[in-house]
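[1] take this sequence and fold it.
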Amino acid sequence: MKNDIRISRTTSENTDFISLVAVLDESLWERYPELKWDYWGNNILEINPNVVVIYIDNKAVACGCFKKKNENTIEIKRMFVLPEARGKGFSQNILRELELLGVELGFSFSVLETLYKQTEAIGMYEKCGYAIVDNYEPYVGLKNSICMRKQI
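    Have a look, this model is predicted:
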């Protein structure tokens, strides 16, 4: 039986996106309980028109968004795939759609931050053309952060 897979451009007010981000936050705090207070302020869900959600048979299984970092750079945020949907390339699909949206809006670069234990994510980002760079604000001095950058 073939699943119905749909990629949706939406906003941060989408209830499926909000639900996925809640699961993401819970998983991060379980994996990194010692870092919660260092990073909590960076994980506030702002009003954002640049959100992508992937659905399988009308169930939201993956998400991501970006915010404007500066005049020519977007910052990828809130990338997440539910555990039961991993290994199917959805994170790459989300990232590709976000980069395409960024280009459509006139941006030339994409940056992101992830944590050092996120080895699967780091490998996926490198596979998609991202390179590790010096930490940018607000991650300067946070030794657990890995910052990456790509021309889009």
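[2] could you use CA atoms for every contact and neighbour count after this?
    Will do.
[3] show me the contacts for Asn72.
    Asn72 sits next to Gly106, Phe107, Ser108, Phe109 when contact means C-alpha atoms under 8 Å, 6 or more residues apart in numbering.
[4] double-check that the second one belongs to a helix.
    It refers to Phe107. No: assigned with DSSP: H, G, I helix; E, B strand; the rest coil, Phe107 falls outside any helix and is coil.
[5] does Tyr55 touch Arg6 like I think?
    Yes: with contact taken as C-alpha atoms under 8 Å, Tyr55 and Arg6 are classed as touching, separated by 5.1 Å.
[6] so these two - more neighbours on which side?
    Tyr55 (18 against 14; other C-alpha atoms under 10 Å).
[7] to compare with the earlier structure, here is another sequence to fold:
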Amino acid sequence: MLIESRPATDPEIDALVTAQQRELREADGGLDGQATVTHDDIRYLVVVAGGRAIACGGIQALDDGTGELKRMYVRPAYRGRGIARQLLAALEELAFRQGHAVVCLETGTYLPAAIGLYTSCGYEPIPVYGEYVSNPYSVCFAKRLRVPA
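    The predicted structure follows:
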């Protein structure tokens, strides 16, 4: 397994984000209804196994000190193997290298596995922010990054 940086324009990133958005629409029963695309200002990491991209996630700057975790996704066939936890750690390292002291994120109340991952990795609930304020299913979390030893 390899974790590597990829541009937002990478076709495998597009395929993973499309699969993520489809799965989210199914999980929330179509409640959100927002179409999401990749953004050039998101720095993506991809997990590659057997030559195939199986997971992705990105960091987007909210301000000088805060990065937002975006598009975290692991293909269903690869879940339960600790891949999301390894990818999250790599994304936190990327955020730190970009100068962010804090990483925040939004997820849905209908995604208990995601909430469990984030809280078990040290993320704490914060008030809903930005574009998510009007979504009653949004929950937000943040984590202060530690300086690497």
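[8] quick revisit: let me know the closest of the contacts of Asn72 of the first structure to Leu28 of the first structure.
    Nearest to Leu28 of the first structure out of the contacts of Asn72 of the first structure is Phe109 (C-alpha to C-alpha; 26.2 Å).
[9] I'd like to know how far the aligned partner of the closest one in the second structure sits from Ala55 of the second structure.
    Residue mapping for Phe109 of the first structure onto the second structure gives Val102, with TM-score structural alignment as the criterion. Distance of Val102 of the second structure to Ala55 of the second structure, given as C-alpha to C-alpha, to the nearest Å: 23 Å.
[10] for these two, indicate the residue with more neighbours.
    More crowded of Val102 of the second structure and Ala55, by other C-alpha under 10 Å: Ala55, with 27 against 18.
[11] wasn't the more buried one part of a strand?
    Yes: under three-state DSSP, Ala55 of the second structure falls within a strand.
[12] so Glu93 of the second structure: helix, strand or coil?
    helix.
[13] map it onto the first structure.
    Aligned partner of Glu93 of the second structure by TM-score structural alignment: Leu100.
[14] next one: Val46 of the second structure
    Aligned by TM-score structural alignment, Val46 of the second structure pairs with Val53 of the first structure.
[15] now that match: closest residue in space, sequence neighbours ignored.
    For Val53 of the first structure, ignoring the flanking residues on the chain, the nearest one in space by C-alpha to C-alpha, 6 or more residues apart in numbering is Cys63 at 4.4 Å.
[16] return the residues in contact with the counterpart of the one you found in the second structure.
    Here Cys63 of the first structure is matched to Cys56 in the second structure, going by TM-score structural alignment. Cys56 of the second structure makes contact with Ile13, Leu16, Val17, Tyr44, Leu45, Val46, Val47, Arg71, Met72, Tyr73, Val74, Leu87, according to C-alpha under 8 Å, 6+ apart.
[17] same thing with Leu35 of the first structure?
    Trp29.
[18] how much space separates the aligned residue in the second structure for it from Glu106 of the second structure?
    The pairwise alignment with the second structure assigns Leu35 of the first structure to Leu31, based on TM-score structural alignment. Look at Leu31 of the second structure and Glu106 of the second structure: by C-alpha to C-alpha, they are 16 Å apart.
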